[in-house]
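Trainee: Got a sequence here, can you build the structure:
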Amino acid sequence: MIERSATIASTVGLHARPASIFAEAAGALDAEVTIARVGEPLEDAVDADSMLALMSLGVEYGEVVVLRTADDSAAADLEALARILETNHDA
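Mentor: Have a look, this model is predicted:
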């Protein structure tokens, strides 16, 4: 399993527009990716390609999340997803 942490840069947090952009990108990947707040148990992670699940996390601006996948060849995919989270989509 590989992991990548990211800090939410959108001023509204991981809500409507940023969640939609992120979920669409995650859904286009072959790897299954989950997302959760840093420090939360694995079972609290949600599917990264589900906009509703992303919004249910209630992640706010400046919070740190962790992306995980069991696909050891998907490190570049996690980097791309992290860049989406680390971009302010409200600017």
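Trainee: Going by C-alpha atoms from here, please, whenever you check contacts or count neighbours.
Mentor: Will do.
Trainee: so where does the residue nearest to the spatial centre of the chain fall, helix or strand?
Mentor: By Cα atoms, centre = their mean, the chain has its centre lying nearest to I35, at 4.9 Å. Assigned by DSSP states H and E, I35 belongs to strand 33-37.
Trainee: One more, please, to line up against the first structure:
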Amino acid sequence: MPVLSVVVGSAVGLHTRPASIIAEKADELAEAGHDVFLAIPGDEPVEASSALMIMTLGAAKGDTVEVSGDDDAAVEAIAALVAQDLDA
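Mentor: Modelled structure (predicted):
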């Protein structure tokens, strides 16, 4: 299972708007058969397709988040979103 560590880029962390954007993309990937998960290192992963579960991570700007899944391209796509400032 591929795992990427990425630093949260959004100014408000993984809060409502960034979590919704990430979850929407992860849901598209899940429909294509590729589940993606997010986790604070050392904690249990949550489904990236759920904005609510993403927000439970409590990840702030600059925090490291692990992105994992069953497909390299899917993991990279979600990791790229986590790293962006999605509040702009």
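Trainee: Could you get me the TM-score between them?
Mentor: TM-score of the superposed chains, computed with TM-score structural alignment, normalised by the length of structure 2, equals 0.90; 85 aligned residues with a Cα RMSD of 1.0 Å.
Trainee: counting contacts, what elements does the strand holding I35 of structure 1 pack onto?
Mentor: Taking 3 or more Cα pairs under 8 Å, 6 or more residues apart in numbering; DSSP states H and E as contact, the helices and strands that strand 33-37 of structure 1 lies on are strand 46-47, strand 64-69.
Trainee: how big is the angle separating it from strand 64-69?
Mentor: Interaxial angle of strand 33-37 of structure 1 relative to strand 64-69 (axes from the mean of the first three to the mean of the last three Cα atoms, to 10 degrees): 160 degrees.
Trainee: after superposition, how close is strand 33-37 of structure 1 to structure 2?
Mentor: Following superposition, strand 33-37 of structure 1 is found to deviate from structure 2 by 0.9 Å on average (mean Cα distance after the TM-score superposition for structure 1).
Trainee: quick one: that strand aligns where in structure 2?
Mentor: Strand 33-37 of structure 1 corresponds to residues 36-40 in structure 2, going by TM-score structural alignment.
Trainee: Identify the residues contacting the matching stretch?
Mentor: For stretch 36-40 of structure 2, contacts defined as Cα atoms under 8 Å, 6 or more residues apart in numbering pick out 26, 29-30, 45-49, 54, 57, 59, 64-70, 74-75, 78.
Trainee: if I look at A39 of structure 2, how far off is A88 of structure 2?
Mentor: Counting by Cα to Cα, to the nearest Å, the separation of A39 of structure 2 from A88 of structure 2 is 24 Å.
Trainee: again, but for S49 of structure 2
Mentor: Counting by Cα to Cα, the separation of S49 of structure 2 from A88 of structure 2 is 21 Å.
Trainee: Looking at the two, which has the bigger crowd around it?
Mentor: Using other Cα atoms under 10 Å as the criterion, S49 of structure 2 and A88 rank with S49 on top: 24 against 7.
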